[in-house]
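J.: give me the fold of what follows.
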Amino acid sequence: MAAPTVVLLPVWGAGHLMPMIEAGKRLLATTGGGGRALSVTVLVMRPPTEQQASEVEGHIRRAEAEAAAAGLDVRFHRLPAVEPPTDHEGPVEFTSRAVELHVPHVRAAVSCLPSVAALVLDLFCTPLIDVARELAVPAYVYFTCNAAALSFFLRLPALLEEAAGEFAEMDGAADIPGLPPVPPLCLPTPVMERARPECAWYAYHGRRFADADGIVVNTAAELERGALSAIAAGRCTLGGPAPALYPIGPVISFPPPAEPPHDCVRWLEAQTPASVVFLCFGSGGFFTAPQAHEVARGLERSGHRFLWVLRGPPAAGSRQPTDADLAELLPEGFLERTRDRGLVWPTTAPQKEILARAAVGGFVTHCGWNSILESLWCGVPMAPWPLYAEQHLNAFALVAAAGAAVAMEVDRGRGNFVEAAELERAVRALMGGGEEGRRARERAAEMKAACRSAVEDGGSSAAALKRLSSDILCRQLPSSSLATP
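T.: Okay, the predicted model is just below:
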């Protein structure tokens, strides 16, 4: 008989797709016997653009090869394409409504599988919890963000009832269990205008998380004890029962280093240890000329070595950054003046490989959770520059709760603008010998050790993954087989 399959349903963004696939592979490896007690079936929704579709297919080919090499039973099933919504007001609404359109296709795909052990859903796929209930299949949410953001999602429906007006106009801080009092301007972007569909969708998903059989979180107990404890105690769900939590992170896949080495990596190998500040803003981060000029001035005045991955604004009709036109985006003479201590890279770069290099002493980041985990895994302290989604909350938690970053003032009212003087101050604090930077470096080193021990045999995340595997397998056994002989 074929092994029961765990069905994964990610959305198409690489920051959602790849961590969920990696988690599925780890789940199989945990079941023993080469993962033969379970298999994994990944349902693939076609992305809305051809460029994204091509990227997803590339990710799938690599994942198939890696799974085959490890002897793991991972299969991919491509769902029929749907006509995506065109009247949406933002990415959260677009993604959530696109998922709703896939419900009949997911129901049909799952119904055709001979033995389904569980359905694991991306955080934006909570309407599929109802399908799991119809089919009598356990449903788990795979939460790609951190426990701080999960606490916020679960708390949001009640928070919306408690706050009369816009969050930005609140008196005092927001109460997010497990975190220090959160300034209103540190709340996620989609909830800052309550009347917009983005806010309603965030609240919808937050309510539905509580309906799942469990929530798998890409974090480690040692990284976020406060938030995880608050969720488990029911403080985020107003005393109601909290779903079972499985903190299994950091879930990070590291591809083999490129051969020959990437030009950025070669440049770093020539630098002294911990001497370079690295600036990179994820797949969606880009700069206009005014902001790029501020960054350039701040870096130049900081006096520190830097590697800056600079992307330009999207082309008309696209949301993806373009390769940067350095002559258009940078101040005249900047490259010549900083040639001996800086490198500006105008297209994508291998972030994981870069963070792993000894020369990198600090990371100016947009605070996507995957980027934060990669930085902590390498023990690199950060200066947060959040841009959208839950990144402002991530930045707050990184500074106020984790302590692995130096604060940087970001003006949300001006499109998350950062002045040159503020960037200069933050880079000097991060890379210099002052107390703020020293504390951030110490905490980053501690969290590096915690991340690595968590995923080792006997570590907290390895134990949570085994508990998840056991819970899924136990649901497959008839009650008579569970009786004591």
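
J.: okay, CA-based contacts and neighbour counts for the rest of this
T.: Fine.

J.: what about residue 216, which helix or strand?
T.: Residue 216 is part of strand 214-217, with elements assigned from DSSP states H and E.

J.: from the middle of its chain, how far away would that strand be?
T.: On the basis of Cα atoms, centre = their mean, to the nearest Å, strand 214-217 sits 14 Å off its chain's mean C-alpha point.

J.: strands of the stretch 201-350 of the chain, start to end?
T.: In the stretch 201-350 of the chain, the strands defined using DSSP state E, counting those that start in this stretch lie at 214-217, 244-247, 276-280, 305-309, 311-312, 322-323, 342-345.

J.: output those as CSV; include the columns distance to residue 254 and mean neighbour count.
T.: Converted to CSV, the strands of the stretch 201-350 of the chain look like this (distance: least, Cα to Cα, whole Å; neighbours: other Cα atoms under 10 Å):
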stretch, distance to residue 254, mean neighbour count
strand 214-217, 19, 24
strand 244-247, 20, 23
strand 276-280, 18, 24
strand 305-309, 20, 24
strand 311-312, 23, 26
strand 322-323, 24, 18
strand 342-345, 21, 20
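
J.: make TSV out of those and add distance to residue 352.
T.: What follows is the strands of the stretch 201-350 of the chain, written out as TSV (distance: least, Cα to Cα, whole Å):
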stretch	distance to residue 352
strand 214-217	21
strand 244-247	22
strand 276-280	11
strand 305-309	13
strand 311-312	18
strand 322-323	20
strand 342-345	15
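
J.: another sequence for comparison is provided below:
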Amino acid sequence: MQETIVLYPIPGIGHLVSMVELGKLILRHHHHHLSVTVLLTTGRFDSLTTTAYVNQISQTIPSLIFHHFPSLPPEVPFAPAPAPAPRSPFSDLFDFIANNNQNLLQALQSISETSTIRALIIDIFANAALKISSALSIPTYHFCTSGIASVALMLYFPTIHNQTTQSFKDLTNIYLHCPGLPPLRATHMPEPLLNRDDQPYHEFLHIAYSLAKSRGILVNTFEALEPRVAKALSDGLCVPNASTPPLYYIGPLLANPENRTSECLEWLDSQPYRSVVFLCFGSDGVFSAEQLKEIAIGLEQSGHGFLWVVRNPQKKRFSVALEPDLDALLPEGFLDRTRERGLVVKSWAPQVEVLSRESVGGFVTHCGWNSILEAVCAGMPMVAWPLYAEQHINHNLLVEDMKLAMAMERREEDGFVSATEVEKRVRALMDSEDGRAMRERCREMKEEALAAWVKDGSSLTAFGKFAQSWES
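T.: Okay, here's the model as predicted:
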């Protein structure tokens, strides 16, 4: 019987891309006797971006098989009910994953008819899948699409939970301490953890307990990027009074840049060496109209070239956004006044390709993990401007431990950034001695990233140990 590895990402392009890159890695090293199947949910979290990506991968890598779940049946209320209270997107996501367990069971049973499933690798947020894989006795691993710091904080979360009875959102000016990490404001914990009374808080607590008992946790990072927290984990400091699960740092896993042309790439190729700062804030990174105007004023006053990806303001994350009306959103005359040295693009830019351009000298980022890895692999210094999820954790690491980024100073109550601060940070990144020193550290870390995958490199070694664990 053929042997297969099954991958189960949660919805969301960032999580899917990392999982697909893991699948490509497995095929690259074990293609002679293994197949890889990626399970995909169907329904409310679908997007055109995800569909296009899956179609493109299916055409270019036919040995990577996508198995689409059928849509969940619609919920039919038994009687008229009052309008429900607003729910967290994370509650919807966790319920969606749990409700797909029957589809997961059927998929794994179907695959098992023609293949021996050597391992199931689930996104750490697809934790509900453990109920099914355990019943089928399938060896199951967790995959973290973020860094070692996120794993450490999750493993240590039950300890922090037991240190207080208050919600983190109410612990203003209180710092939380996790082994191996810089102190973190309680109010900067990831959104699902802020309110102790919300369902997502307890879902994350359950995930933390499951991670501590995991057969193994794969992490999209490399050890030289996060050495202090990696040591804290190896010393057992994040799982007090119990064994730390096996950890495999197998990154950086990044999509290869595509050979394509676009207006912004052609424009970058016409700009002077290291003259342009790139501003991009991820697929869910949106700002208010007021904040967009402040960024524009700051960029204009900085005097530097810029490539800026602007998304339409919206009130709710994960919702579909319309194309932005740049003339309405940006200060009057801004586009004309900065035409010679700046380019504003709507909604999306080919980030990997942009970061590799010689004209780009700095990156203002939301601190999403994929963006951080892309910048590190390009040797690109950053200004850190976290917005949501685990990005405040990543921000602290970048600024305080890695020294690969400058902090964008934000208003504590709402994260607002003034035009003066934007101007100041852009100039510091591009012109100052601190910026030059940071650029040199980024160049060195780029070399470390490359070294992780050469013979005897840390990530190649870790991947070999992971393979041995499911081959034995």
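
J.: kindly provide the TM-score of these chains.
T.: Once the chains are laid over each other, their TM-score by TM-score structural alignment, normalised by the length of structure 2 reads 0.93; 460 aligned residues with a Cα RMSD of 2.0 Å.

J.: if we can go back for a sec, who wins for proximity to residue 330 of structure 1 among the strands of the stretch 201-350 of structure 1?
T.: The closest of the strands of the stretch 201-350 of structure 1 to residue 330 of structure 1 is strand 342-345. By Cα to Cα, the value is 9.8 Å.

J.: what's the mean deviation for the closest one versus structure 2?
T.: Plainly put, strand 342-345 of structure 1 ends up 0.9 Å away from its match in structure 2 on average once the two are laid over each other (mean Cα distance after the TM-score superposition for structure 1).

J.: give me the stretch of structure 2 that the very next helix or strand once past that strand matches.
T.: Of the helices and strands lying after strand 342-345 of structure 1 in sequence (DSSP H and E), the nearest is helix 351-355. Taking TM-score structural alignment as the measure, structure 2 aligns residues 351-355 with helix 351-355 of structure 1.

J.: returning to that earlier point: quick one: closest of the strands of the stretch 201-350 of structure 1 to residue 452 of structure 1.
T.: strand 244-247 (13.9 Å).

J.: what range in structure 2 does that closest one sit on?
T.: Under TM-score structural alignment, the match for strand 244-247 of structure 1 is residues 246-249.

J.: what sits up against the matching stretch?
T.: Counting by Cα atoms under 8 Å, 6 or more residues apart in numbering, the neighbours of stretch 246-249 of structure 2 from elsewhere in the structure are 148, 214-223, 458-459, 462-463, 465-466.

J.: thinking again about what came up before, counterpart of the strand holding residue 216 of structure 1 in structure 2, which residues?
T.: Strand 214-217 of structure 1 falls opposite residues 216-219 of structure 2 when the two are matched by TM-score structural alignment.

J.: wouldn't residue 197 of structure 1 be in contact with residue 91 here?
T.: No. Here residue 197 of structure 1 does not reach residue 91: they are 10.4 Å apart, not a contact under Cα atoms under 8 Å.

J.: which of those two has more neighbours?
T.: residue 197 (18 against 12; other Cα atoms under 10 Å).

J.: how about the more buried one: what's its closest non-neighbour residue?
T.: In space, and not counting its chain neighbours, residue 197 of structure 1 is closest to residue 93: 6.3 Å by Cα to Cα, 6 or more residues apart in numbering.

J.: cool, and residue 318 of structure 2?
T.: On the basis of Cα to Cα, 6+ apart, the spatially nearest residue to residue 318 of structure 2 that is not a chain neighbour turns out to be residue 284, at 6.5 Å.

J.: so what's the counterpart of residue 194 of structure 2 in structure 1 up against?
T.: Correspondence of residue 194 of structure 2 to structure 1, assessed by TM-score structural alignment: residue 192. Taking Cα under 8 Å, 6+ apart as the definition of contact, the neighbours of residue 192 of structure 1 are 166-168, 199.

J.: could you do residue 22 of structure 1 as well?
T.: If you count contacts by Cα under 8 Å, 6+ apart, residue 22 of structure 1 has them with 251-253.
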